[in-house]
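**Student:** Give me a model of this one.
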Amino acid sequence: MQNRTVAEVMTWEVVQARPDTPAKELARLLDVHRISGLPVVDGDDKVMGVVSRTDLPALPGDRPGGPAAWPPHPVPRRPAGPRAADGATTAGDVMTTPAVTVHPEHRVADAARLMQRRHVDRLPVVDEEDRLIGITTRRDLLRVFLRPDEQILVEVVGEVLGRALDVPPDEVRVSVRDGLVTLRGTLAHEDDIPAAIGLTWRVDGVVGVVSRLVAREGDNGGPYGEPLRRTRE
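**Tutor:** Here you go, the predicted model:
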């Protein structure tokens, strides 16, 4: 499972738009194909950005409460793109850019972690010249990569904290949600903290590690005493 690639799970036929595609046509494409976002490409099929349903302005007849993408972090946008002939809003106006992309040879595990870190629901797949060749969604990746959170928790507690680091059961609390592991508690030595984070990363199905660990030595365990959230590129 860990060695499966994006090429094995991606969709090769991609619904896409040009920067001058009007917002009304974007909404129609999303509705007809029952998707929540699509890539925007230039004349060479190079990915310029991504449009999500939540990027679109309200249109006459829109129904509230439609599908929405994961709320993204604020990201820079390009200057307003080319307008449609009637001056309407276009994909170039509303797209999020730069797009977060992956290559087909990337591991599913790494793509899932990138998706988690960048808070996106889809990743355009590009070739070595950044031309669009496919797309993969959060659902595609996590269906393959993620294990049930309960299984991850049992392994982190039993194998990482218990067997590898010999941490007493009441010293560290572990919680897991959608493959993101949070570690809270106190370890005997400062060096145990990066060890716990690194070993947790090796557990199959983990897409991120949030450390709220402190060392018993010293007042706050040094630099590791601060909350730390890591995801792998």
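**Student:** drop to CA atoms for contacts and neighbour counts, all remaining ones
**Tutor:** Will do.
**Student:** quick one, helices of the chain?
**Tutor:** Taking DSSP state H, the helices of the chain run over residues 23-33, 91-94, 108-118, 138-145, 149-155, 192-201.
**Student:** okay if I get the ones you listed as JSON lines plus distance to residue 40 and mean neighbour count?
**Tutor:** Output for the helices of the chain, formatted as JSON lines (distance: least, Cα to Cα, whole Å; neighbours: other Cα atoms under 10 Å):
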{"stretch": "helix 23-33", "distance to residue 40": "10", "mean neighbour count": "16"}
{"stretch": "helix 91-94", "distance to residue 40": "7", "mean neighbour count": "26"}
{"stretch": "helix 108-118", "distance to residue 40": "18", "mean neighbour count": "23"}
{"stretch": "helix 138-145", "distance to residue 40": "19", "mean neighbour count": "18"}
{"stretch": "helix 149-155", "distance to residue 40": "35", "mean neighbour count": "16"}
{"stretch": "helix 192-201", "distance to residue 40": "34", "mean neighbour count": "18"}
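**Student:** Figure out which of those helices is closest to residue 2.
**Tutor:** Judged by Cα to Cα, the one of the helices of the chain that comes nearest to residue 2 is helix 108-118, at 6.1 Å.
**Student:** tell me which strands and helices that closest one is in contact with?
**Tutor:** Judged by 3 or more Cα pairs under 8 Å, 6 or more residues apart in numbering; DSSP states H and E, helix 108-118 is in contact with helix 138-145, strand 208-215.
**Student:** Before we compare anything, build this one as well:
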Amino acid sequence: MKSIKVADYMNKRPVTFKIDMTVAEASEKLIQSHQIGGPVLDIYKHVIGFLSEQECLTHLLKDTYLSESHSTVEDIMRTDVLTVGCDDSVLDLAEQMTKNKPKLYPVVDENGRLLGIITRNNILNAIDIHLRSFYEKGHDRIV
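**Tutor:** Alright, predicted model coming up:
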């Protein structure tokens, strides 16, 4: 199972954000994509931050009370982004995700450029596919 790689299950076309987008624009992208968050990229596609539904909700709610909207993605994004590589093990990432870590990880190359994202749902799918194929081959237990 450790041989199952992130690259095989990642979303290669995720929704991404630019620092100068308004929070309202970013929220609209999240709503349309059904993604729970996404990486913020510089002009070279390096991951420089992360924006989640929670940050958008918090700031849109505040903007609603104030009847104004001045926040940009740069104002509210997280900069402490945990990333993974294409060759990382799905099983190792699944173990990380069980310990209250992010629900979505940007997948980056060795230079920090975005290649895609992988979510808890992608990980569940990978494990499910692996287990089903294992049992279909007639194995009654996992060693």
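**Student:** Please state their TM-score.
**Tutor:** TM-score for the superposed chains, counting by TM-score structural alignment, normalised by the length of the second structure: 0.78, backed by 126 aligned residues with a Cα RMSD of 2.5 Å.
**Student:** coming back round to it: I'd like the helices of the first structure as a markdown table, with distance to residue 46 of the first structure appended.
**Tutor:** Below are those laid out as a markdown table (distance: least, Cα to Cα, whole Å):
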| stretch | distance to residue 46 of the first structure |
| --- | --- |
| helix 23-33 | 18 |
| helix 91-94 | 14 |
| helix 108-118 | 20 |
| helix 138-145 | 22 |
| helix 149-155 | 37 |
| helix 192-201 | 33 |
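**Student:** what's the closest of those to residue 185 of the first structure?
**Tutor:** Each of the helices of the first structure has some distance to residue 185 of the first structure by Cα to Cα; the shortest is helix 192-201, at 10.2 Å.
**Student:** Please find the angle between the direction vectors of that closest one and strand 208-215.
**Tutor:** Between helix 192-201 of the first structure and strand 208-215, the angle comes out at 160 degrees (axes from the mean of the first three to the mean of the last three Cα atoms, to 10 degrees).
**Student:** where's helix 192-201 of the first structure relative to the chain centroid, distance-wise?
**Tutor:** In terms of Cα atoms, centre = their mean, to the nearest Å, the centre of helix 192-201 of the first structure is set 22 Å apart from its chain centre.
**Student:** do the same with stretch 86-101 of the first structure
**Tutor:** Going by Cα atoms, centre = their mean, where stretch 86-101 of the first structure is centred and where its chain is centred differ by 20 Å.
**Student:** Quote the end-to-end distance of it.
**Tutor:** 32 Å (Cα to Cα, to the nearest Å).
**Student:** got the buried residues for that stretch?
**Tutor:** With burial defined by 16 or more other Cα atoms under 10 Å, the residues of stretch 86-101 of the first structure counted as buried are 89-97, 99-101.
**Student:** Run through the residues that contact the most centrally placed residue in the first structure.
**Tutor:** Centroid-nearest residue in the first structure, with Cα atoms, centre = their mean: residue 115, separated by 1.5 Å. By Cα atoms under 8 Å, 6 or more residues apart in numbering, the contact list for residue 115 of the first structure reads 121-123, 138.
**Student:** For those, could you give me JSON lines that also reports distance to residue 174 of the first structure?
**Tutor:** Output for the contacts of residue 115 of the first structure, formatted as JSON lines (distance: Cα to Cα, whole Å):
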{"residue": "121", "distance to residue 174 of the first structure": "26"}
{"residue": "122", "distance to residue 174 of the first structure": "29"}
{"residue": "123", "distance to residue 174 of the first structure": "30"}
{"residue": "138", "distance to residue 174 of the first structure": "24"}
